[in-house]
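K.L.:
no sequence on hand, only this structure:
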């Protein structure tokens, strides 16, 4: 798109409960329209309950909002940062209404999701489209969105640092014999160079239904494994490995956080199943890379730091989980660069991408990341009826 004069940035995220009393209402929001009874929701609430009913995502978004504001101020860019969530307070419709009441008329959205799929891109565009209709602001308040940034240098750079540090730490543990002693496969201090190199990198992301994966991305392009969502993760992982000089190190793309009917095919393998497979094959150490996530929210804290970590330690692995981008200075600067690609003031004409798939699109084409459950109003699409 041509640069525009935006008057605010809208940071949009998933949202999460902030206390035990919030858990069920939050889960009702997440699953609305599916007819799931509270009894079933309570069964799946244990990871929130175990953390006091608090998801870390809201605190992380407050920190990201503050970091964006600081970076904008450092560059002399006078754009306020608004914040709204899909499933919890502050909600997107309320934030849009307040933005309009405060005099804003043209917003540029930045979402906390880097990849292309229904839930990670189109659903946000639907959230904005439906919120504009709900508030009566359609035609009065304009909302655009920055491109998906899975291969923007600002998103990839923190993972490059994390993978390098993670590999060094795991190899150091193996060289010291600690993981081998835990597994009971060798006496203390007898780790060999071969064992120290027996490390596997697991790039991990949220699983989604296979049908949604195949519907991700524009219809006029072909992607690895017939999915833009999968192809983007594979390409980002390869770029990270090349940047770290670790292209020959064994690695896999794995998935987590599957939900829904067991009869519906979802992307596999699950990280825990892959860990079992690696242990049987003689792998000694693993580096877990939360490649699909911007920050350490509940799917990272529970599914990786609790469940996958327990599995890893139970199998005797030397294991490290590397950080998410969070408020890493390069990530924050990269998000502001994405804003500057689209603004008249402080415009950045260069559109960097570290994979051959990008740079991704400012405006989604009709049918991109299709909603297989039925079309809804959207923003940032080339056809309002089907984009």
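P.N.:
That came through fine. These numbers come from a predicted model, not from an experiment.
K.L.:
alpha carbons only for contacts and neighbour counts from here, please
P.N.:
Fine.
K.L.:
skipping its backbone neighbours, what lies nearest residue 351 in space?
P.N.:
Nearest non-adjacent residue to residue 351, counting by Cα to Cα, 6 or more residues apart in numbering: residue 359, 6.4 Å away.
K.L.:
wait, a strand at the one you found?
P.N.:
No. Counting by DSSP: H, G, I helix; E, B strand; the rest coil, residue 359 is not part of a strand but coil.
K.L.:
I figured it was touching residue 151, is that so?
P.N.:
Yes. The pair residue 359 / residue 151 is scored as a contact, 7.5 Å apart, by Cα atoms under 8 Å.
K.L.:
mutual contacts of those two, please.
P.N.:
Residues touching both residue 359 and residue 151 (Cα atoms under 8 Å, 6 or more residues apart in numbering) are residue 353.
K.L.:
my guess is residue 169 contacts residue 320. True?
P.N.:
Yes. Between residue 169 and residue 320 there is a contact under Cα under 8 Å: 7.4 Å.
K.L.:
quick one, which of those two is more surrounded?
P.N.:
residue 320 (23 against 17; other Cα atoms under 10 Å).
K.L.:
please tell me I have it right and the more buried one contacts residue 305.
P.N.:
No. Applying Cα under 8 Å, one finds residue 320 not in contact with residue 305, separated by 9.6 Å.
K.L.:
now do the helices in the stretch 1-150 of the chain.
P.N.:
Here the stretch 1-150 of the chain has its helices, by DSSP state H, counting those that start in this stretch, at 23-30, 38-43, 46-49, 57-75, 92-101, 123-135.
K.L.:
which of the residues in the third one are buried?
P.N.:
The neighbour-count check on helix 46-49 (16 or more other Cα atoms under 10 Å) flags 47, 48, 49 as buried.
K.L.:
ditto for the longest one
P.N.:
Judged by neighbour count (16+ other Cα under 10 Å), helix 57-75 contains these buried residues: 57, 58, 60, 61, 64, 65, 67, 68, 69, 71, 72.
K.L.:
list just the nearest of those residues to residue 300.
P.N.:
Residue 300 has its nearest neighbour among those in residue 57, at 10.3 Å by Cα to Cα.
K.L.:
in contact with the closest one, which residues?
P.N.:
Applying Cα under 8 Å, 6+ apart to residue 57 gives the contacts 14, 15, 16, 295, 296, 297, 298.
K.L.:
any idea how far it is from residue 64?
P.N.:
Remark: distance between residue 57 and residue 64 (Cα to Cα, to the nearest Å) = 10 Å.
K.L.:
before we move on, what about residue 51?
P.N.:
21 Å.
K.L.:
what about versus this one:
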């Protein structure tokens, strides 16, 4: 049925001259103040303008090519190779029906529906584009859970509090993300469920779920607490060490490296706390195994595996969302 796999990701710059246009692509239409972009641009300068995400994605694509006979194409939402260009290449190559793996485990607007929008936009831009079918969420897949658990084990500090972190979103977007799923809050509920499953794998009775990398105007409420603020709160409670797991992210990129390896680590050092940061799941060989399993699952070659109790979403075809009102963007407040 399918003759290719499209690996669809967020994108990242690979040089200082690419940073500002990349950031402008990311926030286009969102009302993010220029001073916020200035601050994030400074973060990229510490890494010569190179995000690690593209290199990690290419490594994962290489691992997938070792595991599947299908050609694997690479496209991004915000930077080259842009998904529109990749879909045009696929069309020239005669691809007719492709599966799509999007590098987000969760629901929500940015994590899920925006990838549907990427697919629909790319197909609209290319005459004769192939059918594109996006695979399901994988936040509760056993291999994703095991990879994150072992990443924590690898850096665990005796007596440390484990803190799971994911990208913050506006609370209004999180509420909208669950329609029509029961109870709403699809994104934050799925992140919390993934954390619960990993904590269970580790035998942890206590742990925390916090957020990072908010970028919106200060008057708009976002998911809290922030990871740096939470480290301060733990210190006040007498916690002597923390291990941070970026469970909301598949790959390192500048937000992960800057917010955790710099800001969070520096705050812990300032407070005299032990600190370690677990790796993301993407480099673990089981992650590539999971992608291939999701493909086989979609083809009904293997039964689906999911450990969680929180509603997930199935595949989407040609950018059509799972449900009409699912994972809508938050409405911007009137000024």
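P.N.:
On my side now, so go ahead. Keep in mind the model is a prediction, meaning the values are calculated, not measured.
K.L.:
that older thread, which one, of the helices of the stretch 1-150 of the first structure, ends up nearest to residue 231 of the first structure?
P.N.:
The nearest among those, by Cα to Cα, is helix 123-135 at 19.6 Å.
K.L.:
and the closest one, which residues are buried?
P.N.:
Buried-residue list, helix 123-135 of the first structure, by 16+ other Cα under 10 Å: 123, 124, 125, 126, 127, 128, 129, 130, 131, 132.
K.L.:
what is the aligned counterpart of the first one in the second structure?
P.N.:
Spelled out, that is residue 123 of the first structure. Under the alignment by TM-score structural alignment, residue 123 of the first structure pairs with residue 114 in the second structure.
K.L.:
now for its match: which residues touch it?
P.N.:
Under the criterion of Cα under 8 Å, 6+ apart, residue 114 of the second structure has no contact partners.
K.L.:
quick one, strands of the stretch 251-387 of the first structure?
P.N.:
Along the stretch 251-387 of the first structure, the segments classed as strands by DSSP state E, counting those that start in this stretch run 251-256, 285-289, 318-321.
K.L.:
need the winner for burial among these.
P.N.:
Highest mean neighbour count of these: strand 285-289, a mean of 27 (counted as mean count of other Cα atoms under 10 Å).
K.L.:
mind checking what secondary structure residue 204 of the second structure has?
P.N.:
coil.
K.L.:
how about the contacts made by the residue nearest to residue 351 of the first structure?
P.N.:
149, 151, 152, 351, 352, 353.
K.L.:
distance of it from residue 169 of the first structure?
P.N.:
Distance, residue 359 of the first structure to residue 169 of the first structure, using Cα to Cα: 33 Å.
K.L.:
what's the match for residue 32 of the first structure in the second structure?
P.N.:
Aligning on TM-score structural alignment places residue 32 of the first structure opposite residue 28 in the second structure.
K.L.:
now residue 112 of the first structure
P.N.:
In the second structure, residue 112 of the first structure lines up with residue 103, judged by TM-score structural alignment.
K.L.:
residue 357 of the first structure maps to what in the second structure?
P.N.:
The alignment partner of residue 357 of the first structure in the second structure, by TM-score structural alignment, is residue 310.
K.L.:
hmm, back to that, report the buried members of the contacts of residue 57 of the first structure.
P.N.:
Neighbour counting with 16+ other Cα under 10 Å marks 14, 15, 16, 295, 296, 297, 298 as buried within the contacts of residue 57 of the first structure.
K.L.:
okay, these in CSV with distance to residue 241 of the first structure next?
P.N.:
Below are these laid out as CSV (distance: Cα to Cα, whole Å):
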residue, distance to residue 241 of the first structure
14, 29
15, 31
16, 32
295, 21
296, 22
297, 25
298, 26
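K.L.:
just give the nearest non-adjacent residue to residue 154 of the second structure, would you?
P.N.:
residue 278 (7.5 Å).
K.L.:
in contact with the counterpart of that neighbour in the first structure, which residues?
P.N.:
By TM-score structural alignment, residue 278 of the second structure lines up with residue 322 in the first structure. Residue 322 of the first structure makes contact with 159, 162, 163, 166, 287, 288, 289, 290, according to Cα under 8 Å, 6+ apart.
K.L.:
where's residue 322 of the first structure relative to residue 304 of the first structure, distance?
P.N.:
11 Å.
K.L.:
quick one: map residue 335 of the first structure onto the second structure.
P.N.:
Residue 335 of the first structure maps onto residue 291 of the second structure when the alignment is built from TM-score structural alignment.
K.L.:
its match: neighbouring residues, count only.
P.N.:
Neighbours of residue 291 of the second structure (other Cα under 10 Å): 21.
K.L.:
same deal with residue 281 of the first structure?
P.N.:
By other Cα under 10 Å, 9 other residues sit near residue 281 of the first structure.
K.L.:
map it across to the second structure for me.
P.N.:
For residue 281 of the first structure, the residue aligned by TM-score structural alignment is residue 237.
K.L.:
now do the contacts for its match.
P.N.:
Contacts of residue 237 of the second structure (Cα under 8 Å, 6+ apart): none.
K.L.:
try it again at 10 Å.
P.N.:
Listed by Cα atoms under 10 Å, 6 or more residues apart in numbering, the contact partners of residue 237 of the second structure are residue 231.
K.L.:
wait, isn't residue 318 of the first structure in contact with residue 170?
P.N.:
Yes. With contact defined as Cα atoms under 10 Å, residue 318 of the first structure reaches residue 170; the gap is 5.7 Å.
K.L.:
mind listing the shared neighbours of those two?
P.N.:
Common contacts of residue 318 of the first structure and residue 170 (Cα under 10 Å, 6+ apart): 179, 196, 199, 284, 285, 286, 287.
K.L.:
contacting residues around the residue nearest to residue 354 of the first structure when sequence neighbours are not counted?
P.N.:
Leaving aside its sequence neighbours, residue 354 of the first structure sits nearest to residue 151 (Cα to Cα, 6+ apart; 5.3 Å). Applying Cα under 10 Å, 6+ apart, we find residue 151 of the first structure in contact with 114-115, 157, 232-233, 235-237, 239-240, 352-360.
K.L.:
pull out the buried members of those.
P.N.:
Neighbour-count burial (16+ other Cα under 10 Å) is assigned, among the contacts of residue 151 of the first structure, to 114-115, 157, 232-233, 235-237, 239-240, 352-355, 358-360.
K.L.:
select the longest helix from the first structure.
P.N.:
Scanning the first structure for the longest helix, with DSSP state H as the assignment, gives helix 153-175.
K.L.:
what angle sits between it and strand 285-289?
P.N.:
Angle, helix 153-175 of the first structure to strand 285-289, by axes from the mean of the first three to the mean of the last three Cα atoms, to 10 degrees: 160 degrees.
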